[in-house]
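Q: Give me a model of this one.
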Amino acid sequence: GEEVPLALNFKAGESIETCGEQAAEEAPTYPEFERVMSEVRPLGQLRDSFIIATDLSGLIVIDQHVAHERVLFEAYLRQKLAGKLDIQRLLMPIVVQLPPRQLVILDSIIPELAQNGFEVEPFGPKTIAIKTAPAVLKAAAVEKLLVELLDGLERETQVMNIDALKKKIAATVSCHAAIKINTPLDETKMRWLLGELMKTDVPTVCPHGRPIILRYDLREILKAFKRA
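A: Presented below is the predicted three-dimensional model:
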């Protein structure tokens, strides 16, 4: 039969530099971020994916998907810490077939999945049934999220501690729940998103390490037009 590798071990006190989390902790922020963002005026969207805005110092481009992902990520962690995570019971359990290695990995993380609102049970020798999920997710995204999470854990080459696992689950949930690119936003929604982003602890980088904001200082713009 097919050889089944050992399960991943999640040990408290041991660390691993996961993609994005290390970058997020060390993410640079430009000076006086809150003051600058409070003066932001959204102008519109580029291809229904990037918010174009201005402030007193220049031009700002915001990736709306990763901006919303950062907002949801921090809100999700706060709600989970407070024990107030909203959970939905799916109308029909989602049945997923998994390869042997991922079944072993899943068994290792079921307690943490339960803490995140996922009720997962065996449903045959190679399948599982997902009965509940965080309410922030659409039912159609649940299977894709779990498979993506297991794929990522399968590729890990080091032992991941429990804190890193918690952040990885929260980041994956937030990514799937966030508004997508190619989504039109009116001015009210753009202002709301920018305001919520300003309140986050790390407003410049998403939980996976991608930049949220590109900034073009007025001096750079003037120089490019040979007006400096």
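
Q: going forward, measure contacts and count neighbours with C-alpha atoms only.
A: Noted.

Q: Would you mark the buried spots in stretch 178-186?
A: Judged by neighbour count using 16 or more other CA atoms under 10 Å, the buried positions of stretch 178-186 are A178, I179, K180, P184, L185.

Q: Export these to a markdown table and append columns for secondary structure and distance to I109.
A: Formatted as a markdown table, these follow (DSSP: H, G, I helix; E, B strand; the rest coil; distance: CA to CA, whole Å):
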| residue | secondary structure | distance to I109 |
| --- | --- | --- |
| A178 | coil | 24 |
| I179 | coil | 27 |
| K180 | coil | 28 |
| P184 | coil | 37 |
| L185 | coil | 37 |
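
Q: Let me know the closest of these to V104.
A: Closest approach to V104 among the buried residues of stretch 178-186 (CA to CA): A178, at 29.2 Å.

Q: can I assume R89 is in contact with L137?
A: No. Look at R89 against L137 with CA atoms under 8 Å: they stay out of range, at 11.4 Å.

Q: picking up where we left off before, output the buried residues of stretch 178-186 in a markdown table; the columns should cover distance to I105.
A: Output for those, formatted as a markdown table (distance: CA to CA, whole Å):
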| residue | distance to I105 |
| --- | --- |
| A178 | 26 |
| I179 | 29 |
| K180 | 29 |
| P184 | 38 |
| L185 | 39 |
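
Q: Here is a second sequence; please produce its structure as well for comparison:
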Amino acid sequence: RRRMEEQGVPSQKLLITQTFELPPRDADWIEQNISILQKMGIGIESFGPNTFKIDSLPGFLNVTDGAQFMRKVIDDLKSASDRSSPLRLGEEMIAKSVCRHAVKANDPLRYLEVEKLIQDLLECDLPYCCPHGRPTMIQISNVELEKKFGRKV
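A: A predicted model of the protein is given here:
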């Protein structure tokens, strides 16, 4: 939250700028909230009537279709905007995006990826839970391990 307020979210330039068109109502919503989107690491600007271009996205995301991603972000933010502040909207968008694009159970990872993932996790302000409050790690005592495996540690 602090980083987003002060510096914005780090973004990654896209190799190819993407354009997308929206219904007038959604386009108006983006125009009113473009600075929030930019603070969230989304390089977006108007590119004609009801059309926008994006040239960067938050660096921590693995997005293949920027236009589709933006439509989903807009839907998520519009549905939350009635009950949230702009800053809270940004946090919700980042939390949803991170969870949607996070490493999932049974995803194959190389050793270096696992090492980097744990290193990044330990550098977080709150490493013990995900943005939605679920635990990212748990403590298992030697006694519990001994019970599970039927062996002394």
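
Q: What would you report as the TM-score here?
A: The TM-score (TM-score structural alignment, normalised by the length of structure 2) is 0.68; 149 aligned residues with a CA RMSD of 3.6 Å.

Q: about what we covered before: from the buried residues of stretch 178-186 of structure 1, pick the one nearest I51 of structure 1.
A: Using CA to CA, those come closest to I51 of structure 1 at L185, 8.8 Å.

Q: Now do the same for that closest one: its match in structure 2.
A: L185 of structure 1 maps onto R110 of structure 2 when the alignment is built from TM-score structural alignment.

Q: Let me see the contact set for that match.
A: Applying CA atoms under 8 Å, 6 or more residues apart in numbering to R110 of structure 2 gives no contacts.

Q: And it, how close does it get to S56 of structure 2?
A: 27 Å (CA to CA, to the nearest Å).

Q: Could I get the full set of strands for structure 1?
A: Taking DSSP state E as the test, the strands found in structure 1 are 41-46, 50-55, 58-63, 87-97, 119-122, 127-134, 213-217.

Q: Which part of structure 2 matches the third one?
A: Mapping strand 58-63 of structure 1 onto structure 2 (TM-score structural alignment) gives no aligned residues.

Q: hmm, back to that, if I look at the match of L185 of structure 1, how far off is I118 of structure 2?
A: The value you get for R110 of structure 2 to I118 of structure 2, if CA to CA is used, is 13 Å.

Q: same check, this time on L37 of structure 2
A: 28 Å.

Q: Those two - which one has more neighbours?
A: Higher neighbour count among L37 of structure 2 and I118: L37, with 25 against 12, using other CA atoms under 10 Å.

Q: Report the contact partners of the more buried one.
A: Here L37 of structure 2 is in contact with G43, I44, G90 (CA under 8 Å, 6+ apart).

Q: Aligned against structure 1, show me the partner of it.
A: Aligned partner of L37 of structure 2 by TM-score structural alignment: L113.

Q: what about that match, distance to A170 of structure 1?
A: For L113 of structure 1, the distance to A170 of structure 1 equals 10 Å [CA to CA].

Q: now swap in L185 of structure 1 and tell me
A: Separation of L185 of structure 1 from A170 of structure 1 (CA to CA): 25 Å.

Q: Report how many residues lie close to L98 of structure 1.
A: 16.

Q: Confirm for me that E146 of structure 2 is in contact with I140.
A: No. Using CA under 8 Å as the test, E146 of structure 2 is too far from I140 to be in contact (10.2 Å).

Q: the helices in structure 1, which residues?
A: Listed in chain order, the helices of structure 1 (DSSP state H) span residues 21-25, 33-38, 64-81, 100-115, 139-155, 162-177, 187-198, 218-224.

Q: Check which residues of the last one are buried.
A: This means helix 218-224 of structure 1. Buried, per 16+ other CA under 10 Å, within helix 218-224 of structure 1: L218.

Q: Give the other helices and strands that that helix contacts.
A: The helices and strands touching helix 218-224 of structure 1, judged by 3 or more CA pairs under 8 Å, 6 or more residues apart in numbering; DSSP states H and E, are strand 58-63.

Q: And the contacts of the strand it packs on?
A: Residues from elsewhere that reach strand 58-63 of structure 1 (CA under 8 Å, 6+ apart): 49-54, 212-219, 221.

Q: same thing but at 7 Å, please
A: Here strand 58-63 of structure 1 makes contact (CA atoms under 7 Å, 6 or more residues apart in numbering) with 49-54, 212-218.

Q: how distant is it from the center of its chain?
A: Distance of strand 58-63 of structure 1 from the chain centroid (CA atoms, centre = their mean, to the nearest Å) equals 20 Å.

Q: Repeat that for stretch 15-31 of structure 2.
A: What separates the centre of stretch 15-31 of structure 2 from the centre of its chain is 19 Å, taken as CA atoms, centre = their mean.

Q: cool, stretch 166-186 of structure 1 as well?
A: 6 Å.
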